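> Structure for the following, please:
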Amino acid sequence: MMHSSASQQAPQQQKKTVFTRFLDTVEFLGNLLPHPITLFALFCVAILVASGIAGYFGVSVIDPRPEGAAGRAADGMIHVISLFNAEGLQLIVANLVSNFTGFAPLGTVLVAMLGVAIAEYSGLLSAAMRGLVMGASRRMVTLVVVFAGIISNTASELGYVVLIPLAAMLFHSLGRHPLAGLAAAFAGVSGGYSANLLLGTVDPLLSGITETAAQMIDPNYLVGPEANWYFMFASTFAITIMGAFVTEKIVEPKLGKYNVEEASEDLGGDKMGQLTDLEKKGLKLAGLAALVVSALLAMTIVPADGILRHPDTGLVSGSPFLRGIVAFIFVFFAIPGFVYGRTVGTMKNDRDVINAMSKSMSTMGMYIVLVFFAAQFVAFFKWTNFGQVFAVGGADVLQSIGLTGPMLFFAFILMCGFINLMIGSASAQWAVTAPIFVPMLMLVGYAPETIQAAYRIGDSVTNLITPMMSYFGMILAVATRYQKNLGLGTLISIMLPYSMVFVIGWSIMFYVWVFVLGIPVGPGSATYFNIAG
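This is a model prediction of the structure:
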């Protein structure tokens, strides 16, 4: 019997070793990469040198666009244009500032963040999150924790800083394993990062990059922040169900019964702070304010003669309402946020509102610096025609091997998930990959909105298992509070089932949504793109 037991343990130990090696390799490769800002600066230099070499050798491809199309050369070819010369230097110097200030995601994200900041610094978002999670019944608590994690990504840091520690405390107070609560919240916050019921700051961020990439093929193509809203709205419920299933059927049974002796500190004070009567009153008034704002906005778009419908067609598609959706994100969060703050006393006057917005902008310094270099990279890529050359060449390869339709998107989602292991920032990864893959998949026949939706799946599902994710260290610190000897590999092994179920389940949902049911991924969003049209 002893020999049999030892022989059974050996393969398990070997599996653990292989898994640990995989995690170590991911961490090692990720650490080899420089900071994303440095990465973009290096990419800019690489493009300059590569364009000089390609221009010298006359690299070109046949332009697939029809004759007479905007930007099509007279000889019907797309040539790589060198920036490694006097003309290139002049172009760079003359447009350095305009590349930065004209970068589509910059202004939209900053404006949206101003409104979210008021709701966040007033305490509205935190109170709403606590009320949602702590008001859940014992049967529904797992579903509610995952759901709250998903919708918390409207305010980027809230889920990581507030909800994940809160969920661990909640599970512990219910006699369940606290790491299961942490894992469920982490799965919602990070694994379901792109999904949400509302449009958040990530939507204008990604759509701006997508629009710039799409205009390499069609200079007039526009991609709004609402481009993926239908699909991401539905994804919120799909990820909630998948996350709760993995927590209760896989992760929690694997963790077993919690032993408080494993904690690294006394958990006697690990109690949940209930909402006060004043906070409840603030939430009710903020909810009423949100309803009033929603009603006023609906009056501008729901009636057939709504003032924010398209002035020529009278349709919602292409209307000022959709084109100005970032302004409404600002208003929708700012007004209820101020009402809540005024009620509970965290915001008494305009100065407090201004301070909240100022604090939010002060935290965006890293993002602004990143945007400066990303904007130069995107502009260089466009000027050299590298994006179009790679897109045409890649599209030819895809068509020659017959990789189209669902299998093409499954491969694209997996590739984005793999890259995300190394580059944890959604905007940084998309700024690098969009100029190549958006034009490439457009040439194969798919619309930028659909391509972006697939990217968002790949970018989200591996957030849970990459040490490169910016909050991974903080989550590990919270986890070690409950299990003192817990290491990086253990945390990733806990989260791995979520990544596996999410990538399979979410990809199947995308396939059914796009290819079986043919539902658009957002209001007015096309599924297919016809270059001849």
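
> C-alpha from now on. contacts and neighbour counts both.
OK.

> residues contacting S507?
S507 sits next to F410, I413, I457 when contact means CA atoms under 8 Å, 6 or more residues apart in numbering.

> ok, so what distance separates it from V378?
In this structure, S507 and V378 are separated by 28 Å, where distance is defined by CA to CA, to the nearest Å.

> do the same with F510
According to CA to CA, F510 stands 28 Å off from V378.

> Likewise for M407?
As it turns out, when the distance is counted by CA to CA, M407 lies 28 Å from V378.

> Alongside the first, I'd like the structure of this one:
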Amino acid sequence: MSTKQVAQPKKGLFGKFLDMIEKVGNALPHPVTLFFIFAVAVVIISDIAARAGLSVQFDMIDRATGEIKEATVGAVSLLNPDGIRFIFSKAVSNFTGFAPLGTVLVAMLGVGVAEGTGLISALLRKVVLNTPKRAITAVVVFLGIMSNVASDAGYVVLVPLGAIIFLSFGRHPLAGLAAAFAGVSGGFSANLLIGTVDPLLGGLSTEAAKILDPNYSVAATANWYFMIVSTFVITLIGSWITEKVVEPRLGEYKGEEKVDLKDLTDDEKKGLRASLISLLVFTAVIVALVAPANGILRNPETGEILGHSAFMDGIVPIIMAFFLIPGVVYGIASKTIKDDKDVANAMGKAMGTMGGYLVLSFVAAQFIAYFNYSNLGTILAVKGANFLDAVGFTGMPLIIGFIIVSAFINLFIGSASAKWAIMAPVFVPMFMRLGYTPEFTQVAYRIGDSTTNIISPLMSYFAVIVAFAQKYDRKTGIGTLISSMVPYSLAFLLGWTVLLIIWSVFGLPIGPGAFMRM
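Now for the predicted structure:
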């Protein structure tokens, strides 16, 4: 397939702004050093804030009991005796408990086998040779959005695959990585299906609504209609930004990574058929363990699948098997695997490529742990909520202000449920008094919560994406990634907000039995 060079357009003011972000960001030290500096800064700021007596009082939802309780949170110093003990005693557990670490390493065992046996290469060639070039960007963004139903799997699997798919089409791999990342993270709340976050946020909204109405209940499907439409809107916006803004900025890829597009051999075709059969068998086994009302992988007490269940808790090893089993079967059928040593070597090779990521994860994990320990994120969240409560906005300006504040707070607190546990008791009753339903308040929050994930270094998978990008360009730094993702963030924030305004004008239901007005 011929590679067509993307024409470089004349840069306008916004393009120069993005170039400045990239230049300044990449002029900073190596990401490992940068996260170390961030960690040191948090240590110092936490001590200054604690000595100044910085604290906030607020009502929040206890996520364990569901009760509303009054809380006082003050800045905690990392330079007092307890803080210093925390720094030393928790360094290892901060690293081993870093959310992306186990997800990435376990999933990579399966992906490494699928890649080492040649399954991924053959499958991508099959996809590239049979997919219209115009559709591939939308497909990558759409699959990224849909992947969030499987928790964090999209970060580990789809983001690097997005880069490979684009490279297969002779396009810049970092544009594919950006498109996939935008879908997975920037479109986190959108989906055609009910995901894990829906019942979680619905439960918190219910408890907040009970402050005014003890009988109010917010269902897991409360935002479903809006999120279905959002899936297609975010796909269109993400595709347009990729092709009109991000990819032209990146220009032609001149790196060393290549993807071979030669036709499949008979052995490869045989291997693909065998791997497909094995995948169908594996999928049937998982369905048999989940589908029945008393399925083994369901929650044994509640019977739920998407909440606390063995299926969701085990989604990472399931994903590993999803790649491992077809990978091994493909290798045997295509004769790229001779014995078990080849499988073990493929796993070892995959782990051998993760050295840089492990170093980055260690430092990033300390930074995020220090930030959480210091309570600085919670204080920022409450201060932001109180500010919006005090400015006196009403109607749609209030909604837009709420979305912007949610997006801003998301830069400092990554967990959607942790932020909502703090913000829901403030905003749900406040909006109810203005005639807006808790379901509507929740959907507005989710817009802000999703759109700035992709530009926040505090987002736990941000370091992972930097590491993936450096495979294609060793000079890639935080500046490169943020400058590539800012257009998505701004476009998603604007487009999603406009969609909400249109929804409000027409008074459409946002979910089954859920409306915007009380």
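
> Put one on top of the other, what's the TM-score?
Between these two chains, after superposing, the TM-score reads 0.64 (TM-score structural alignment, normalised by the length of the second structure); 421 aligned residues with a CA RMSD of 5.2 Å.

> ok, M407 and V378 of the first structure, which is more surrounded?
In terms of neighbours (other CA atoms under 10 Å), V378 is the more surrounded of M407 of the first structure and V378; the figures are 23 against 12.

> What residue in the second structure is paired with that one?
Matched to the second structure by TM-score structural alignment, V378 of the first structure sits across from I368.

> what helix or strand does that match sit in?
helix 355-374 (DSSP states H and E).

> and the helix or strand just after that helix, how far from the first structure on average?
Past helix 355-374 of the second structure, further along toward the C-terminus, the next helix or strand under DSSP H and E is helix 376-390. On superposition with the first structure, the average gap between helix 376-390 of the second structure and its aligned counterparts reaches 2.0 Å (mean CA distance after the TM-score superposition for the first structure).

> got the contact list for helix 376-390 of the second structure?
Counting contacts by CA under 8 Å, 6+ apart, the residues outside helix 376-390 of the second structure that touch it are 46, 55-56, 58, 73-75, 371, 401-402, 405, 409, 412-413, 419, 422-423, 426-427.

> now do stretch 287-306 of the second structure
G195, T196, H308, S309, A310, F311, M312.

> Quick check: PyMOL command selecting the buried ones in those.
Here is the PyMOL command that selects the buried residues among these (16 or more other CA atoms under 10 Å):
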select buried, resi 195+196+309+310+311+312
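
> Would you point out the most distant pair within the contacts of stretch 287-306 of the second structure?
Using CA to CA, the two most remote members of the contacts of stretch 287-306 of the second structure are G195 and A310, lying 15.3 Å apart.

> Just the ones of the contacts of stretch 287-306 of the second structure in helices?
Where the contacts of stretch 287-306 of the second structure overlap with helices, as defined by DSSP state H, the overlap consists of A310, F311, M312.

> Relative to F282 of the second structure, how far out is the second one?
From F311 of the second structure over to F282 of the second structure the distance is 14 Å, taken as CA to CA.

> ok, now the last one?
M312 of the second structure sits 17 Å away from F282 of the second structure, going by CA to CA.

> do the same with the first one
Distance of A310 of the second structure to F282 of the second structure, given as CA to CA: 17 Å.

> Over to Y370 of the second structure?
In this structure, Y370 of the second structure and F282 of the second structure are separated by 42 Å, where distance is defined by CA to CA.

> Neighbour count: these two, which is higher?
For Y370 of the second structure and F282, the more surrounded residue by other CA under 10 Å is Y370, and the numbers stand at 27 against 17.

> What's the match for K133 of the second structure in the first structure?
Counting by TM-score structural alignment, K133 of the second structure corresponds to V141 in the first structure.

> Give me the neighbour count for the nearest residue to that match once chain neighbours are set aside.
Nearest residue to V141 of the first structure in three dimensions, chain neighbours excluded: V133, at 7.0 Å (CA to CA, 6 or more residues apart in numbering). V133 of the first structure is surrounded by 24 other residues when neighbours are defined as other CA under 10 Å.
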